[in-house]
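In: Sequence and predicted structure below; questions after.
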Amino acid sequence: MLTVDYNRLGLKPGEQLLDLGCGFGRHAYEAARLGAHVVACDLASTELAQVRATFAAMSEAGERYRGTCQTVRGDATRLPFADRVFDRIIASEVLEHVHSDEQALTELARVLRPGGVLAVTVPTWLPEKICWALSDEYHAPRAVGGHVRIYRHGQLRGRLRCAGLTPFSSHHAHGLHSPYWWLRCAVGPNNDNHRLVAAYRRLLEWDIVDQPRITRIADRVLSPVLGKSLVLYSRKSGSSHLKEAKSVAA
């Protein structure tokens, strides 16, 4: 289940891509499949272990990818990379967890090459506002490591510009997921065994695995209005034709 549109990201084979806050590696794997050299970065070593497990499981299943992937543990506000080493960066559902999001964006701009593209995804304002209203246990401070802010579209664009980046495209994603999270918040975010939550989760799993036409159409219709994620694409000014670094690690 990808949130980022790789056509808008403009990823090309052989490019260096940073997947910040990589989770279990959904974006990292797709980038490697397309031929990129991926660095999956996360503060949690358990997430990095999941990325390695994802790549191992895909290989065992006969899936092939043309690129490479390495995992690096790092803090979004103090990235362990040299300046201007990545052609593309994905930061999916990360900034809403980071107290100093402006510092994180400054760091992302620092490690992005001139002409490179950053794709940032955050929860969309209205669906997220409803989640916060339904349950205090969904967000910080009650939820340890939970969301610390709700972004408006214009606010995020402004912070990207302050970091020296130029937003050029945006869209919403995952229209079917907002009602799921509203339901979870209504019954308690940690009540995974509730029968309605379990039933909706099966629907989402069916959508992800089988991609039936009916749910694909529903998602396309709902996403512009109720999409759970807002995706913004920004470019760093300057020419991208720089000498390739030997290593992305500082």
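Out: All right, it came through fine.
In: all contacts plus neighbour counts: C-alpha atoms, from now on.
Out: Fine.
In: Any figure for the gap between the residue sitting nearest the centre point of the chain and residue 59?
Out: In the chain, the residue lying closest to the centroid (Cα atoms, centre = their mean) is residue 92, at 1.4 Å. According to Cα to Cα, to the nearest Å, residue 92 stands 24 Å off from residue 59.
In: likewise residue 215?
Out: 29 Å.
In: so who does the residue lying closest to the residue nearest to the centre of the chain once chain neighbours are set aside touch?
Out: Sequence neighbours aside, residue 121 is the residue nearest to residue 92 in space, at 4.6 Å (criterion: Cα to Cα, 6 or more residues apart in numbering). Counting by Cα atoms under 8 Å, 6 or more residues apart in numbering, residue 121 touches 3-4, 91-94, 229-232.
In: Give me the distance between residue 121 and residue 135.
Out: With Cα to Cα as the criterion, residue 121 and residue 135 are 22 Å apart.
In: cool, and residue 41?
Out: For residue 41 relative to residue 135 (Cα to Cα), the value is 30 Å.
In: so where do the strands sit in this structure?
Out: 16-20, 37-42, 68-73, 86-92, 112-123, 165-173, 229-236 (DSSP state E).
In: For the last one, which helices and strands make contact with it?
Out: Pointing back at strand 229-236 there. On a contact count with 3 or more Cα pairs under 8 Å, 6 or more residues apart in numbering; DSSP states H and E, strand 229-236 meets strand 112-123, helix 153-162, strand 165-173.
In: Residue 11 is nearest to which of these?
Out: With Cα to Cα as the measure, strand 112-123 is the member of those nearest residue 11 (8.8 Å).
In: any idea which of the helices and strands packed on strand 229-236 is most buried?
Out: strand 112-123 (a mean of 25; mean count of other Cα atoms under 10 Å).
In: Distance from it to the middle of the chain?
Out: Distance of strand 112-123 from the chain centroid (Cα atoms, centre = their mean, to the nearest Å) equals 11 Å.
In: for stretch 89-109, same thing?
Out: 10 Å.
In: ok so, going back, tabulate the strands of the chain in a markdown table, adding columns for distance to residue 156.
Out: Formatted as a markdown table, the strands of the chain follow (distance: least, Cα to Cα, whole Å):
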| stretch | distance to residue 156 |
| --- | --- |
| strand 16-20 | 17 |
| strand 37-42 | 22 |
| strand 68-73 | 26 |
| strand 86-92 | 13 |
| strand 112-123 | 9 |
| strand 165-173 | 10 |
| strand 229-236 | 8 |
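In: hold the first one in mind and look at this next one:
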Amino acid sequence: MLTVDFDRLGLRPGDRVIDMGCGAGRHAYEMYRRGADVIAFDQDADELSGVSDVFAGMREAGEVPAGAEADVKQGDALSLPFADGEFDRVVASEVLEHIPDDVSAISELVRVLAPGGTMAVTVPRWLPERICWALSDEYHANEGGHIRIYTRTELVARLEAAGMVLEGHAHAHALHSPYWWIKCAVGVDRERHPLVRGYHQLLVWDIMRTRGISRLTRGAERALDPLIGKSVVLYLRKPSA
């Protein structure tokens, strides 16, 4: 399940890219599959071990173009161990809402992006996130959880203050908003609750593109994304000068 549109990001084979806060690696895998040279960056060594294993499996299965490279790097978002302007593309998906000093993290993302390069930043959208917080403290009040809710205007202002130029935005994953509202209402750990299990099965069918179900759910999501999309996605460029 991808949040970033890599065509809008301008990703091309041979681009050097960083997926900052990669987590389980969903965006890193797709960028690697498209022929980019990928660094999957995160604080979590266990997550990175799994990502490294998948990278190796993709190479062995012949799922990546010849010449494409991928590696993992553990570190701190506030002090990225890379040179100024090292990357052509930067992805930071669903990570800034976890970082207390988000301004410094944004500064580091801009620093390692090459002049003329592009960046995709995604965070939970204000309204769906506010509903989750209202329904459940457990949803966000935990170690490593969400510490803030951004408005799009606020996040754009922070990125522009760091020197980026907004080129466009989108919303994604509208069908996931009701899923999280249900979880927050019944208990975020109650995975076996009938409503949670039923809705989760619908999402799995959609992700697997089951014939018929997928057409219905994809159409519904496109219609609902502008209204209740779970994530807001910003596409930005670092000026060349």
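Out: Happy to help now that I have it. This structure is a prediction, so every number in the text was calculated from the model and none was measured.
In: what about the residue nearest to residue 92 of structure 1, distance to residue 210 of structure 1?
Out: Counting by Cα to Cα, the gap from residue 121 of structure 1 to residue 210 of structure 1 is 24 Å.
In: ditto for residue 122 of structure 1
Out: 26 Å.
In: Residue 110 of structure 1 too?
Out: Where residue 210 of structure 1 is concerned, residue 110 of structure 1 sits at a distance of 40 Å (Cα to Cα).
In: And for residue 70 of structure 1?
Out: 29 Å.
In: Those two: which is more packed in?
Out: residue 70 (14 against 10; other Cα atoms under 10 Å).
In: what sits against the closest residue to the more buried one other than its chain neighbours?
Out: In space, and not counting its chain neighbours, residue 70 of structure 1 is closest to residue 39: 5.0 Å by Cα to Cα, 6+ apart. In this structure, residue 39 of structure 1 makes contact with 16-19, 28, 69-72, judged by Cα under 8 Å, 6+ apart.
In: mind putting those residues in CSV, distance to residue 83 of structure 1 included?
Out: Formatted as CSV, these follow (distance: Cα to Cα, whole Å):
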residue, distance to residue 83 of structure 1
16, 13
17, 14
18, 13
19, 16
28, 21
69, 20
70, 18
71, 18
72, 16
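In: Got a quick ChimeraX command for the buried subset of these?
Out: Buried members of the contacts of residue 39 of structure 1, defined by 16 or more other Cα atoms under 10 Å, are picked up in ChimeraX with:
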select :16,17,18,19,28,69,71,72
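In: still on that earlier bit, so which of the strands of structure 1 is nearest residue 202 of structure 1?
Out: Short answer: strand 165-173, nearest of the strands of structure 1 by Cα to Cα, at 19.1 Å.
In: quick check: angle from that closest one to strand 229-236?
Out: 160 degrees (axes from the mean of the first three to the mean of the last three Cα atoms, to 10 degrees).
In: Which residues does strand 165-173 of structure 1 contact?
Out: 3, 8, 109, 124, 157, 160-161, 223-225, 227-237.
In: Going through those residues, which ones are buried?
Out: 3, 109, 124, 157, 160, 223-224, 227-236.
In: Nearest approach to residue 183 of structure 1 belongs to which of the helices and strands packed on strand 229-236 of structure 1?
Out: Here strand 112-123 is closest among those (Cα to Cα), at 16.2 Å.
In: Look up the average distance of the closest one to its aligned counterpart in structure 2.
Out: Mean deviation of strand 112-123 of structure 1 relative to structure 2 after superposition (mean Cα distance after the TM-score superposition for structure 1): 0.3 Å.
In: how big is the angle separating that strand from strand 86-92?
Out: 10 degrees.
In: give me the stretch of structure 2 that strand 112-123 of structure 1 matches.
Out: Alignment of strand 112-123 of structure 1 against structure 2: residues 113-124, by TM-score structural alignment.
In: Could you do stretch 227-238 of structure 1 as well?
Out: The aligned range for stretch 227-238 of structure 1 is 229-240, by TM-score structural alignment.
In: Look at the closest residue to residue 110 of structure 1 other than its chain neighbours and say how many residues are nearby.
Out: Spatially, and ignoring its direct neighbours in sequence, residue 110 of structure 1 is nearest to residue 83 (5.5 Å; Cα to Cα, 6+ apart). When neighbours are counted by other Cα under 10 Å, residue 83 of structure 1 registers 18.
In: Next one: residue 83 of structure 1 relative to residue 151 of structure 1, how far apart?
Out: Taking Cα to Cα, one finds residue 83 of structure 1 at 28 Å from residue 151 of structure 1.
In: Pull up the gap between the residue of structure 1 positioned farthest from its centre and residue 116 of structure 1, please.
Out: For structure 1, the residue at maximal distance from the C-alpha centroid (Cα atoms, centre = their mean) is residue 195, at 28.7 Å. Distance of residue 195 of structure 1 to residue 116 of structure 1, computed by Cα to Cα: 45 Å.
In: distance of the equivalent of residue 205 of structure 1 over in structure 2 from residue 59 of structure 2?
Out: In structure 2, residue 205 of structure 1 lines up with residue 204, judged by TM-score structural alignment. From residue 204 of structure 2 across to residue 59 of structure 2, the span is 26 Å (Cα to Cα).
In: quick one: which of those two has more around it?
Out: Shown here are residue 204 of structure 2 and residue 59; by other Cα under 10 Å, residue 59 has more neighbours (17 against 12).
In: buried set for stretch 65-81 of structure 2?
Out: 68-74, 77-78, 80.
In: Sorry, wrong one. I was asking about stretch 35-43 of structure 1.
Out: 35-42.
In: follow-up on the earlier one: residues in contact with the match of stretch 227-238 of structure 1: which ones?
Out: Contacts for stretch 229-240 of structure 2 (Cα under 8 Å, 6+ apart): 3-4, 8-9, 110, 113-125, 128-129, 152, 156, 163-177.
In: Now do the same contact list for the closest residue to residue 223 of structure 1 other than its chain neighbours.
Out: With Cα to Cα, 6+ apart as the criterion, residue 223 of structure 1 has its nearest non-adjacent residue at 3.8 Å, and that residue is residue 175. By Cα under 8 Å, 6+ apart, the contact set of residue 175 of structure 1 is 218-228.
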